[in-house]
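J.: Turn this into a model:
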Amino acid sequence: MRFYRYFGVAVVALAILLVGGVYAMPSQPTYVTVTNTIIQAPPTTSEDSVVKVEREDEGHGSGVHLGDGLIITAAHVTKGAGKVAIKSASGESGAATVLWANTDYDIALLRTDLKIAGASKLDCRTAVLGEQVQSSGNPSQLEFVSSFGRIAGGARELKPWKTVLITDVTMVMGQSGGPLFEADGRVIGINVGVMPITSKVGEDDKGNDIFATSITGYGTAVPSSAVCLLLAKESAQ
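T.: Reported below is the predicted structural model:
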């Protein structure tokens, strides 16, 4: 009989625990907030190294100051000139001497006595597909602006250039010679061209197709690995 008495007490206690447990459950659902942390690349700290390269009555391009008055730009921006005008991001203007220009790679080196606040470092490597990049320069009538994107195609020979990277960055005439920055602010390429898109827009009165060409398109940039090789080669001569 004692066993049954203890057994009954245990059953009652279990029932109380179960009922208590039921009442302890919240009457409303519990929501848990999950926060996703998006890790973004640090902003580039080298924009003040960008310069505007000008030739009187012959348009303009861009360039990047590497320090000690040395500026990298595109060879076609200099157009065979011995001297060009430059403008810094702070608004000061001066002259620069063209030390050399390599038309196969479309890269030129300038030297100036103008004091330029910023200087960027070359990362002597070849960027790969998918890397985030920032292009800075002077597109069309704008000065010292940046556009952002990714490497859309690996390094390749693409006439008239010996080797270029393909980017999906918005690229406009005037940005040639400007830097292509990686996430930490180092230069991984020099912008040299735009691959515009041509599309049919109609026909003339003789039935001939009329085409229009966009002013923007995929960008091309000489990889910094090639720029570093050119600097080493030219300095050795």
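
J.: For the rest of this, base every contact and every neighbour count on C-alpha atoms.
T.: Will do.

J.: longest strand anywhere in this protein?
T.: strand 187-203 (DSSP state E).

J.: Can you name the element that comes right after that strand?
T.: The helix or strand immediately downstream of strand 187-203 is strand 209-223, counting by DSSP states H and E.

J.: What are the buried residues along that next one?
T.: Counting neighbours by 16 or more other Cα atoms under 10 Å, one finds that the buried residues in strand 209-223 are 217-223.

J.: how far off strand 187-203 does that strand point, in degrees?
T.: Computed with axes from the mean of the first three to the mean of the last three Cα atoms, to 10 degrees, the direction of strand 209-223 lies at 180 degrees from that of strand 187-203.

J.: so after strand 209-223, what's the next helix or strand?
T.: Strand 209-223 is succeeded, C-terminally, by helix 224-236 (DSSP H and E).

J.: what does that following helix contact?
T.: Residues from elsewhere that reach helix 224-236 (Cα atoms under 8 Å, 6 or more residues apart in numbering): 100, 107, 122-126, 163, 187-190.

J.: I have a second one here; can you model it like the first so I can compare?
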Amino acid sequence: MLPVASATGARRPSALGRHARSALAAILIGASVAGSAVPVPAFAKGPESLADLAERITDAVVNISASTTVESRSTGGRTMPQLPPGTPFEDLFEEFFNRRGNRGGEQRGDNETPRQQRKSNSLGSGFIIDSAGIVVTNNHVIGDANDIQVILSDGTKLKAEIIGKDSKIDLAVLRVKPTADRPLKAVPFGDSEKMRPGDWVVAIGNPFGLGGSVSAGIVSARGRNIESGPYDNYIQTDAAINKGNSGGPLFNMDGEVIGINTAILSPTGGSVGIGFAVPSGTAKPVIDQLREFGEVRRGWLGVRIQNVDESTAEALGLKGGAKGALIAGVDDKGPARTAGLEVGDVITKFNGSAVKASSDLPRIVAATPVGKTVDVVVVRKGEEVTKPVTLGRLEDGEKPQLANVKQPEPESAVRQALGLNLSGMTDELRKRYSIKDTVKGVVVTRVDPSSTAADKRIQAGEVIVEVGQEAVSAPADVTKRVDALKKEGRKSVLLLVASAGGDVRFVALGLE
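T.: Predicted coordinates:
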């Protein structure tokens, strides 16, 4: 497993692995078959020179210097880091530093703990999108800096102020005041959706503090999810991107910005040919909102979703196979509830855009204007249904509430089905497993360790709420529904399983 790092060096885990190059080497070298040489295929030739392009766009690329002043306490000639207020170890650290600092010298009075300031500096890249002084970079480049300078290609330094920033897409918009004798040059955005794997790109930035560095490569892939945030949709490129390139532009051959360099995959901290850029199609709407409002106003649907695998698709009777976003929870006060979306619906299209996987939906919804009414296409019990939904606004820290399902009175009989021991809900079981009063259904009291249910991590104390998208309240309901699905020729059954605390998920189990 190799680490993924921001282009300023902060590492994060990734599941991406190493790529063998022996097959490519064999192709390039050529081989001999039956005594005759196999012709080496002619690879697409890149541009003979990128000098004219680089000369045209380099002046719009800037270096970003961000400084954060951190307060520290000097004790006995040594500097003690400033601890969080109220920490129980503050007195202990202070006593330790005093003893070491005062060893062999005069004791310092209790009130003599002068505070010192130290600066934390970071370097990154950015680019000018408006000659009036609007600069774009990564949010992680500036962080919580209280002194930001934009350094132009000729070395001119301009003090910058923050217009707005967004940690979810990792973008920040700055403003500088251009001087009369040094007009600023801006570059336009291009259409990242038109970029294809194999297209040539150019990256310009400030790697390792070496400003104005130009590197070239191709688009390696699109739509990469490196699990850095909720809206991952990166362009992958093999153009050399290193520490300090963060926030810099990725250009197409027309000199248009089609990406913002943000992260690299590297075991060493240097470029190994796998870099990631935020597509312009994702970045531009966020930048526009930051310029207009100073914040991002994202659309909100009010659902909790999960992916659709092959077993789940079969259990739901999806004709198109494993695709879409399966609704596992609906916020009682959200737009989805008002529009009539239900737990068990599979969203396949949102506002005209196909939802191929659950990870697509949050990104599409977030990019849709607040208050806009859109058509949401769902598959419900095998039938396609279209629901108009008026989006709300996503607020940070929202915790969706799950839909409540009305249930008949429970029974106490115990039956076996699907490798599960089941029981109707009782006060004793609620107490034993700490099941919330709002959770209704059939309680799992034992799981056969050799069953598929155990493989799918169903556990005793969880509650089956639905079987095959029908509510159940007694073990007999479960077995009856399973028998009906078998008669219909289904190979799997979809269970809606609730935890003791009320969180639900869908689990598909085989019926063979």
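
J.: tm score of chain vs chain?
T.: The TM-score (TM-score structural alignment, normalised by the length of the first structure) is 0.72; 185 aligned residues with a Cα RMSD of 1.9 Å.

J.: Dump the buried residues of strand 209-223 of the first structure into a markdown table; add distance to Arg2 of the first structure as well.
T.: Formatted as a markdown table, the buried residues of strand 209-223 of the first structure follow (distance: Cα to Cα, whole Å):
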| residue | distance to Arg2 of the first structure |
| --- | --- |
| Gly217 | 92 |
| Tyr218 | 90 |
| Gly219 | 91 |
| Thr220 | 93 |
| Ala221 | 92 |
| Val222 | 94 |
| Pro223 | 91 |
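
J.: Greatest separation within those residues: which pair is it?
T.: Distance extremes for the buried residues of strand 209-223 of the first structure: the farthest pair is Gly217 and Pro223 at 18.5 Å, using Cα to Cα.

J.: What residue in the first structure is paired with Ala263 of the second structure?
T.: In the first structure, Ala263 of the second structure lines up with Gly193, judged by TM-score structural alignment.

J.: try Pro388 of the second structure
T.: Using TM-score structural alignment, Pro388 of the second structure pairs with nothing in the first structure.

J.: element containing Pro388 of the second structure?
T.: Going by DSSP H and E, Pro388 of the second structure is part of strand 383-390.

J.: Just after that strand, pick out the following helix or strand.
T.: strand 392-393.

J.: Output the contacting helices and strands for that next one.
T.: Judged by 3 or more Cα pairs under 8 Å, 6 or more residues apart in numbering; DSSP states H and E, strand 392-393 of the second structure is in contact with strand 299-300.

J.: quick check, distance from whichever helix in the first structure runs longest to the centre of its chain.
T.: The single longest helix within the first structure, with elements called by DSSP state H, is helix 2-24. The chain centroid and the centroid of helix 2-24 of the first structure are separated by 70 Å under Cα atoms, centre = their mean, to the nearest Å.

J.: burial count for Ile41 of the first structure?
T.: One thing to correct before we go on: residue 41 of the first structure is Ala, not Ile. Number of residues near Ala41 of the first structure (other Cα atoms under 10 Å) recorded here: 11.

J.: Phe148 of the first structure matches what in the second structure?
T.: In the second structure, Phe148 of the first structure lands on Ala216 (TM-score structural alignment).
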